[in-house]
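*Asks:* here you go, sequence then predicted model.
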Amino acid sequence: MTQTSENVTWLTQEAYNQLKAELEYLSGPARTEIAAKIAAAREEGDLRENGGYHAAKEEQGKQELRVRQLTQLLENAKVGEAPAADGAVAPGMVVTIAFDGDEDDTLDFLLASREYASADIETYSPQSPLGSGVNGKKVGEDAQYELPNGKLASVKILKAEPYQG
């Protein structure tokens, strides 16, 4: 998965390949598709009142932003191994925590950057309050993190396993 340290993003080979494939698609076929949409919408006439044209231009802007993000991410990437299953919380791990030590009130989440956000599991970045609070802790240890209202919340690390998604 990923871990950011001094503008270097650590990626597994699988993650690097996935992001590189996305970049290649967005830089090639997707650019051609959006250019065709813009050209077709432009031919419809008056651009000031052409919703299809404006929607296509907005889509193009979002796509180009993603291309720049991926380019920067991959330029600063260092490819390495997936985290070890040693019970320590690290980016790329699925973490199970219990709130306030109550093992009936638990949360499973992936500790990773937003590039790994998935509908299958909630994702918290290592820089988020919860992520930074649990990062580096071991199974069985307690961790604290600051809530938006400034109060501290306590959690207990129940499980930390490498993400298999």
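*Replies:* Here it is on my side, so go on. Numbering: from 1, shown residues only.

*Asks:* could you use CA atoms for every contact and neighbour count after this?
*Replies:* Will do.

*Asks:* can you give me the helices for this protein?
*Replies:* In the chain, the helices defined using DSSP state H lie at 13-27, 29-42, 51-75, 129-134.

*Asks:* tell me the centre residue of this protein?
*Replies:* Geometric centre of the chain, nearest residue: R114, 1.4 Å, by C-alpha atoms, centre = their mean.

*Asks:* that residue is in contact with Q127, isn't it?
*Replies:* No - taking contacts as C-alpha atoms under 8 Å, R114 lies outside contact range of Q127: 10.9 Å.

*Asks:* ok, which of the helices of the chain comes nearest M93?
*Replies:* Of all the helices of the chain, helix 129-134 sits nearest to M93, with 10.9 Å by C-alpha to C-alpha.

*Asks:* so what touches the closest one?
*Replies:* Contact partners of helix 129-134, identified using C-alpha atoms under 8 Å, 6 or more residues apart in numbering, comprise V89, L111, Y124, S125, P126, A143, Q144, Y145, E146, L147, I157.

*Asks:* here comes the other one, which I'd like you to weigh against the first:
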Amino acid sequence: MAEVSYYTKEGLEKLKEELQYLKTTVRSDISKQIAEARDKGDLSENAEYDAAKEAQGLHEARISQMSEVLANARLLDESKLDMSKVLALSIVKIKNVKSGATMSYQLVSESEADMKTGKISVTSPIAKGLLGKSVGEIAEITVPAGKIEFEIMEISR
């Protein structure tokens, strides 16, 4: 049974575009590579042909995987989410209790996670520790370096 994943509108569109690109452009390129390798002669000793066929198999597996993810993807309606608690798609401003450093993260699905833009996966240790908490609460989160306490400063969408 495939796992249901929740996406922002932007993330879902990106997933659909990537799948379409894989099905059209990349699939066509691999077919051309196979045809070119086939034209070079004996297939039993043709390394280019073998490599192109292997690339095709891996590519088709990737398309199948992405199709399954898309079939189980759900769009979150942000207007119906509780703003008083940290949930998926929440933008959370937190403060490290010990160091006083503040940071802001948006909790998104695994495929949308991007630390450069402040988006962390809801399955990450920090996000798991923040989920369900309200403003003012302290979240004690176990990370590889040990336990860190974060105070929830602000929750927004």
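*Replies:* Nice, thanks for sending it over. Values in this document were obtained by computation on a predicted structure and should not be read as measured data.

*Asks:* TM-score for these two?
*Replies:* Comparison of the two superposed chains (TM-score structural alignment, normalised by the length of structure 2) gives a TM-score of 0.73, and 152 aligned residues with a C-alpha RMSD of 3.1 Å.

*Asks:* highest neighbour count among the contacts of helix 129-134 of structure 1?
*Replies:* Among the contacts of helix 129-134 of structure 1, the one with the most neighbours (other C-alpha atoms under 10 Å) is L111, at 33 neighbours.

*Asks:* any idea what that residue aligns with in structure 2?
*Replies:* Aligned by TM-score structural alignment, L111 of structure 1 pairs with L107 of structure 2.

*Asks:* tell me which residues touch its match, please.
*Replies:* With contact set as C-alpha under 8 Å, 6+ apart, L107 of structure 2 has these partners: L87, A88, L89, S90, I91, V92, A113, K119, I120, S121, V122, A127.

*Asks:* can you rerun that using 10 Å?
*Replies:* Neighbour list for L107 of structure 2: 86-92, 113, 118-124, 126-128, 130-131 [criterion: C-alpha atoms under 10 Å, 6 or more residues apart in numbering].

*Asks:* distance check, L26 of structure 1 against K57 of structure 1.
*Replies:* According to C-alpha to C-alpha, to the nearest Å, L26 of structure 1 and K57 of structure 1 sit 15 Å apart.

*Asks:* now P29 of structure 1
*Replies:* Using C-alpha to C-alpha, P29 of structure 1 is found at 16 Å from K57 of structure 1.

*Asks:* so for these two, which residue has more residues nearby?
*Replies:* Taking other C-alpha under 10 Å, P29 of structure 1 and K57 do not tie; K57 has more neighbours (17 against 11).

*Asks:* and the contacts of the longest strand anywhere in structure 2?
*Replies:* Longest strand of structure 2, by residue count under DSSP state E: strand 146-156. Contacts to strand 146-156 of structure 2, defined as C-alpha under 10 Å, 6+ apart, come from residues 83-87, 89-106, 126, 129-130, 133-142.

*Asks:* try it again at 6 Å.
*Replies:* 90-97, 135-141 (C-alpha atoms under 6 Å, 6 or more residues apart in numbering).

*Asks:* before we move on, what about stretch 78-94 of structure 1?
*Replies:* With C-alpha under 6 Å, 6+ apart, stretch 78-94 of structure 1 has contacts from 1-3, 10-13, 109-112, 135-139, 160-163.
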